[in-house]
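Asks: dropping a prediction and its sequence here:
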Amino acid sequence: MSTLTGQRPSGPAPYRPSGPARYRPSGLTWTVLRLHRTALYVWGAALLVAAAALIWLVAAGPDARATVGGCDAADPFPMDCGTVHWTTTARIYSYGLALVSAGVTFQMFAVAVWAGAVLTGRELESGTARLAWTQSVTPARWLATRLAVPAALLTAGTALAVLLGNWTRRAGNGHLSGGWFNTNVFISSGPVAITYALAGLALGALAGLALRRALPAAAAALAAAYVLYEVLDRIRMSLWPSVTATGRAALQLPNGTLVLEQGVVSGDGRRLSNYMACSGIDNSAALGKCMRESEWTDFWTTYHPESHYWPLQLVESGLLLAVTGLAAAAAFALLRRRHA
């Protein structure tokens, strides 16, 4: 009758926050950020330190570049040119950039351990996840949020580190920052860095859901990430077709070339690898004489030019995204089977 007569129902009024608390973020996303704020602070601090270091190294780039000698265009082995005069500036630039590159490369292992031990394993072990599932949060939504929030932060932060790292490399010299095919340089300078971090996140989450205990999940996630890293490191240069040059071109490769194999061709047509007799002779007549006396008919070199950087990056990124998708799908399937 109170409603019909216009009177308010008796009892305490529902609580409505006022002031700054009224605009405080809420929801499952905010819960994930608050619950894992320590990891967020540590990761954010590491990102800020790396960014500050890279910006500082840019200022040292011109001085570091001056410590590298030029290349003689007539040199038949341009990979050997560019002598570095190791000044203090050159060492700081080279070691600093190498340290940041290693940090970006190996963050996958830290992400995998954290995702297995803290993001999923500890919450399942302590019962926090089951408590959340009783409060109008489905297991699928719980897992989706725990994967989506870190994935977004890792993508944005790693992309920033990659862009700053490439800016720093352009300010210096390739002989100081390492060749594009160097493992740490290759991973930390392109989209592969982001996909490695996402793969570590998915593998860690899967390990946590499978084992439901923090320490075993951390160990399993670390092992899975290490196996993935080693396998891709071993097959990386076979993910895109290499180029084989013969004749004089096999001896005059452009700068930035990764030589996979090289050798000579014998009189009976056999290719002998890692045998480069007569290869250090510049004069054509002397080179021809040496080849006749040695009974070699030709030179050959199998290599990856620097232009293969992006195809290799995209293929490896695709493989890592496939691993990430499979691990995430397996995690959702496991969660659905246990809590159907």
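Replies: All right, it came through fine.
Asks: C-alpha from now on. contacts and neighbour counts both.
Replies: Will do.
Asks: just how off-centre is the helix or strand containing Trp310 within its chain?
Replies: Remark: Trp310 resides in helix 309-338, with elements defined by DSSP states H and E. What separates the centre of helix 309-338 from the centre of its chain is 14 Å, taken as Cα atoms, centre = their mean, to the nearest Å.
Asks: same for it, what does it pack against?
Replies: The contact analysis (3 or more Cα pairs under 8 Å, 6 or more residues apart in numbering; DSSP states H and E) places helix 309-338 against helix 139-171, helix 192-211.
Asks: now the angle from the shortest one to helix 139-171?
Replies: Between the direction of helix 192-211 and that of helix 139-171, the angle (axes from the mean of the first three to the mean of the last three Cα atoms, to 10 degrees) works out to 150 degrees.
Asks: next helix or strand past helix 192-211?
Replies: helix 214-235.
Asks: quick one: that next one to chain centroid distance?
Replies: Relative to its parent chain, helix 214-235 has a centroid offset of 14 Å by Cα atoms, centre = their mean.
Asks: here comes the other one, which I'd like you to weigh against the first:
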Amino acid sequence: MSTLTGKHPSGQAPYRPSGPARYRPSGLTWTVLRLHRTALYVWGAALLTVVAALIWLLAAGPEARAAVGGCDASDPFPLDCGTVQQTATARTYDYVLALASACVTFQMYAVAVWAGAVLTGRELESGTARLAWTQSVTPARWLATRLAVPAVLLTAGTTLAVLLGNRTRHAGREDLSGGWFTMNVFISSGPVAVAYALSGLALGALAGLVLRRALPAAAAALAAAYVLHEVLDRFRMSLWPAETATGLAALQLPRGTLVLENGAVTGDGERLSNTMACVGTDSAAALGKCMKETGLTDFWTTYQPESHFWPLQLVESGLLLAVTGLAAAAAFALLRRRHS
């Protein structure tokens, strides 16, 4: 009868919080946020600083563009555009945008260290995790919550920074923010920024579970993040097939092109790398005379055009998400094996 009426067997109604305590957040998600509120505050402050800087740059963009002046898109040597005299406004715009881009690019290291040292390593070392497992929280649910909560926050915050960064970069001059292929600009301009942050989270969590000590886990997570970051940076432009131009097209590439390799072709068909003899001649007649004298028959250039930005972004993001999935799967498998 007491079950039907909702009353305690003793005749007293069960205790229910009242007032503000009634609406206080609870549950495992709230516990993760509360336990790691210091990291949340630090990351939130850094994100707000980056967002505020990018919003300020949105207002400074038109002024910076006007200060530097225009570049002729038909110029066969677009690098000459970078020799213009920049004003203080342009230099400030360039510096602040580069700093904001670097924060987005290298947040992976901070996330990996935090995930290894604090999110998993310290809780295993101090026994906090084992205490949670004795209170109707399974190890798998414990780990899933500790990965899901920061993953959602990192995805949302990084996406906001990327969108604002792209808007800011387009408000100013392309010369001020660097080419699309430079590391900071490439990573901070697309979904690969989110993928790097998530991979740092997964690698850090795995390091914490393997070593179960805060400091060694932080060092291992940092090393793993560094290796992954450097390997992808080294082979980034090989993730999508490059294009090759010959003849005059090899000497007049469009703006924003990244030249990977160039050279000339000899009379017997041999390709000479990084040999651009006769390129600086004044006219087509002088060019032909120089090529005849040197025995060259053609020129070639292998390059990545700006149109390959998104294919490269998607391929690198896919590789990073694969690493993230493997690291997370390994973490769950290790946890299951230890506590099965």
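Replies: Arrived safely, thanks for sending. Remember, predicted model here, so these are calculated numbers, not experimental data.
Asks: okay, the helix holding Trp310 of structure 1 sits on what stretch of structure 2?
Replies: Counting by TM-score structural alignment, helix 309-338 of structure 1 pairs with residues 309-338 of structure 2.
Asks: to what extent does that stretch diverge from structure 1 after superposition?
Replies: In this overlay with structure 1, the average offset of stretch 309-338 of structure 2 from its partner residues is 0.2 Å by mean Cα distance after the TM-score superposition for structure 1.
Asks: buried ones in that stretch?
Replies: Within stretch 309-338 of structure 2, the residues scored as buried using 16 or more other Cα atoms under 10 Å are 309, 312-313, 316-317, 319-321, 323-328, 330-332, 335.
Asks: turn the helices and strands packed on helix 309-338 of structure 1 into CSV, including mean neighbour count.
Replies: Below are those laid out as CSV (neighbours: other Cα atoms under 10 Å):
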stretch, mean neighbour count
helix 139-171, 18
helix 192-211, 28
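Asks: what's the closest of those helices to Phe106 of structure 1?
Replies: Phe106 of structure 1 lies closest to helix 192-211 among these, at 8.7 Å (Cα to Cα).
Asks: how big is the angle separating the closest one from helix 214-235?
Replies: Orientation check (the same axes, to 10 degrees): helix 192-211 of structure 1 against helix 214-235 gives 140 degrees.
Asks: which strands or helices does helix 192-211 of structure 1 pack on?
Replies: helix 88-114, helix 139-171, helix 214-235, helix 309-338.
Asks: mean deviation (superposed) between the next helix or strand after the longest one and structure 2, please.
Replies: Looking back up the chat, that one is helix 139-171 of structure 1. Per DSSP H and E, the first helix or strand lying C-terminal to helix 139-171 of structure 1 is helix 174-177. Its aligned residues in structure 2 lie a mean 0.5 Å from helix 174-177 of structure 1 after superposition (mean Cα distance after the TM-score superposition for structure 1).
Asks: can you point out the buried residues in the very next helix or strand once past helix 174-177 of structure 1?
Replies: Per DSSP H and E, helix 174-177 of structure 1 leads on to helix 183-188 as the next helix or strand towards the C-terminus. For helix 183-188 of structure 1, a neighbour-count test (16+ other Cα under 10 Å) marks 184-188 as buried.
Asks: which element, helix or strand, includes the aligned residue in structure 1 for Val50 of structure 2?
Replies: Aligned by TM-score structural alignment, Val50 of structure 2 pairs with Ala50 of structure 1. Ala50 of structure 1 belongs to helix 37-65 when elements are defined using DSSP H and E.
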